[in-house]
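K.L.:
Could you look at this predicted model? Sequence included:
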Amino acid sequence: MMKALCDVHLSMRLVKFLAANGVEALHANSLPHKSESTDAELSAYADQHNCVVFTKDEDFRTSYLLRRVPRKLIHIRVTNGLRDNDLVALIGRHLAELKQLDSCESFYLEINAEQLTVIMAS
């Protein structure tokens, strides 16, 4: 079963959607330091528990490209504000593909309103 850790900048609506669709989903606010959790803490938790990090944060992208941390990363790249319902619909359209990628030891992908792009997978 795919496990997901959603960054603090993503809504609980996404977490609930993932959980309702067969993903063991957790929000950063569920961790001990809640919204004060650092990127390093989120990455460490994700790697320790084999979670995919869902984020809009560019810092995670940089961390993955330089150090492969966290091991599994979905970077949501939106230039304009994306309403929660639209984000959930976007993830929903690609959920089967995302679940397939979860079998990889490591991956980084970017998703935007138009497409899902796998940057690296191993």
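P.N.:
Structure's in. What do you need?

K.L.:
from here on, contacts and neighbour counts on C-alpha atoms
P.N.:
Noted.

K.L.:
Mind naming the longest helix for this structure?
P.N.:
As assigned by DSSP state H, the longest helix anywhere in the chain is helix 84-101.

K.L.:
Which elements pack onto that helix?
P.N.:
Judged by 3 or more Cα pairs under 8 Å, 6 or more residues apart in numbering; DSSP states H and E, helix 84-101 is in contact with helix 12-20.

K.L.:
Off-centre distance for the helix it packs on?
P.N.:
12 Å (Cα atoms, centre = their mean, to the nearest Å).

K.L.:
okay, which residue is most central for the chain?
P.N.:
Centroid-nearest residue in the chain, with Cα atoms, centre = their mean: Phe54, separated by 1.3 Å.

K.L.:
Please confirm that that one is located within a helix.
P.N.:
No - with DSSP: H, G, I helix; E, B strand; the rest coil as the criterion, Phe54 is located in strand rather than a helix.

K.L.:
Pasting the second one now:
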Amino acid sequence: MHCFLVDTQLPPLLSELLNERGFDSKHTAADFPNGQFMNDRSILDIAIEENRIVITKDKDFKNNYLLQGAPPKVLFIQLGNSPNRELLSYFRKNLAHIKSLLDDGHYFITLGKDNIAAY
């Protein structure tokens, strides 16, 4: 089973959607005390300790992955400032594909408006 850690700048509704779809998901601001103030290193530490895939729009996680590699796995969202309903719709539409890429062993997946790229 894939477990996720949704970063603060994304809505808790995304974590709720993932939980509804049978995944184990936590949101930094909703599920951790003072999580909205959690720094990137703390998020990485939790992701590694709990074997969670970080879902983020924060370029620092992309840079960390490029410099350090995995773990943790990262879903890097590049959808601009999409309204929550569009973000959730995107995940509903693409979740099976994203899961398939994770199942195939990809560690860094970029989610764009026009494509999904896996590395």
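P.N.:
Sure, I can see it. In this text the structure is predicted, and so the values were computed from the model without any measurement.

K.L.:
thinking again about what came up before, in the longest helix of the first structure, what's buried?
P.N.:
Buried residues in helix 84-101 of the first structure, counted by 16 or more other Cα atoms under 10 Å: 87-88, 90-92, 95, 98-99, 101.

K.L.:
just those residues now: which is nearest Val69 of the first structure?
P.N.:
Leu101 (16.4 Å; Cα to Cα).

K.L.:
Translate that closest one into the numbering of the second structure.
P.N.:
Using TM-score structural alignment as the criterion, Leu101 of the first structure maps onto Leu101 of the second structure.

K.L.:
show me what contacts the residue lying closest to that match once chain neighbours are set aside?
P.N.:
Nearest residue to Leu101 of the second structure, sequence neighbours excluded (Cα to Cα, 6 or more residues apart in numbering): Ala118, at 7.0 Å. Ala118 of the second structure sits next to 101, 106-110 when contact means Cα atoms under 8 Å, 6 or more residues apart in numbering.

K.L.:
ok, Ala118 of the second structure to Asp104 of the second structure distance?
P.N.:
With distances taken as Cα to Cα, to the nearest Å, Ala118 of the second structure is found 10 Å from Asp104 of the second structure.

K.L.:
Which residue ranges of the first structure form helices?
P.N.:
Counting by DSSP H, one finds helices in the first structure at the ranges 12-20, 39-48, 58-67, 84-101.

K.L.:
Reformat these as a markdown table; add distance to His75 of the first structure.
P.N.:
Converted to a markdown table, the helices of the first structure look like this (distance: least, Cα to Cα, whole Å):
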| stretch | distance to His75 of the first structure |
| --- | --- |
| helix 12-20 | 14 |
| helix 39-48 | 13 |
| helix 58-67 | 7 |
| helix 84-101 | 11 |
